[in-house]
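Engineer: pasting the sequence and the predicted coordinates here, then a few questions.
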Amino acid sequence: MEHFQQRPPQAAYPGRDGRGSGLRRFIGGSPAAVFLRLLFLSVLVGAVLAMLGLTPERLFWHAYETIRALFDLGFETLHDFGRWILAGAVIVVPIWLISRLFAAR
């Protein structure tokens, strides 16, 4: 019975270790099945968006406006923060300087 050739372990065959190829693991199944699922979901979501009156252009424009408003809010906050620092420094720095002068004596 020893004349039968032993097969190497399955790990020696890339993609045949029971987990599938790297591409199949990455996309979550066979490419054809994933394509069909994505196509079906795209049609379903597109129909719902069409019923709501939303278009891809409006969605992208809304996303752009939201990001722009967040940036504007952030820069406005930084501007206000800078003004608070300057207003506080007008009071704090002279008091600190006077206290250092008196502490030096």
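Structural biologist: Okay, I see it.

Engineer: contacts, neighbours, all on C-alpha from now
Structural biologist: Noted.

Engineer: next, Gly20: secondary structure please.
Structural biologist: State at Gly20, reduced to three classes by DSSP: H, G, I helix; E, B strand; the rest coil: coil.

Engineer: contact partners for it?
Structural biologist: Gly20 makes no contacts at all, as judged by Cα atoms under 8 Å, 6 or more residues apart in numbering.

Engineer: that one and Arg37, how far apart?
Structural biologist: Distance of Gly20 to Arg37, computed by Cα to Cα, to the nearest Å: 19 Å.

Engineer: mind naming the longest helix for the chain?
Structural biologist: The residue-count maximum for a helix in the chain (DSSP state H) belongs to helix 56-104.

Engineer: from the chain's centre, how far out does that one sit?
Structural biologist: Using Cα atoms, centre = their mean, to the nearest Å, the distance from the centre of helix 56-104 to the centre of the chain it belongs to is 26 Å.

Engineer: one more to weigh against that first structure:
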Amino acid sequence: MGDGLNRFLGDTPLRVAIKLIVVSLLVGFAMHTFGVYPTDILFWAQDFIGDLWRTGFRALGRVGDYLLIGAVVVIPVFILIRILSWRKS
């Protein structure tokens, strides 16, 4: 069981715990220095997903506009071509 745990963690549990503590201290110090807190990250992620959601639906609305504008030209041309080819046969 110990070998499986070591293989999963990549090292012994004690060494992994020490590495995680050191990295956590460094990241915590850097975040505090720059004035970034975990709640800020959560709010940024929430805002990003909300903006992406709204922008995505806005883009879909534009696709619908392009479809209607193109259909105004394409459908009459298609009907005209079908009528002209129908008269030849």
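Structural biologist: Done, it's in. Small disclaimer: the values here were computed from a predicted structure and weren't measured.

Engineer: TM-score for these two?
Structural biologist: With the length set by TM-score structural alignment, normalised by the length of the second structure, the two chains reach a TM-score of 0.87; 87 aligned residues with a Cα RMSD of 1.5 Å.

Engineer: just tell me the aligned range of the longest helix of the first structure in the second structure.
Structural biologist: The aligned range for helix 56-104 of the first structure in the second structure is 38-86, by TM-score structural alignment.

Engineer: mean deviation, the matching stretch versus the first structure?
Structural biologist: Aligned to the first structure and superposed, stretch 38-86 of the second structure gives a mean residue distance of 1.0 Å (mean Cα distance after the TM-score superposition for the first structure).

Engineer: could you do stretch 21-31 of the second structure as well?
Structural biologist: Relative to the first structure, and after both are superposed, stretch 21-31 of the second structure has an average distance of 0.8 Å to its aligned residues, where the measure is mean Cα distance after the TM-score superposition for the first structure.

Engineer: which outside residues touch that stretch?
Structural biologist: Among residues not part of stretch 21-31 of the second structure, those counted as contacts by Cα under 8 Å, 6+ apart are Tyr37.

Engineer: with stretch 42-59 of the second structure instead?
Structural biologist: Outside of stretch 42-59 of the second structure, not a single residue reaches it under the criterion Cα under 8 Å, 6+ apart.

Engineer: go through that stretch and flag the buried ones.
Structural biologist: Of the residues in stretch 42-59 of the second structure, none has enough neighbours to count as buried (16 or more other Cα atoms under 10 Å).

Engineer: what about the alignment partner in the second structure of Leu38 of the first structure, distance to Gly61 of the second structure?
Structural biologist: Structural alignment (TM-score structural alignment) places Leu38 of the first structure against Leu20 in the second structure. Noted for Leu20 of the second structure: a distance of 47 Å to Gly61 of the second structure, by Cα to Cα.
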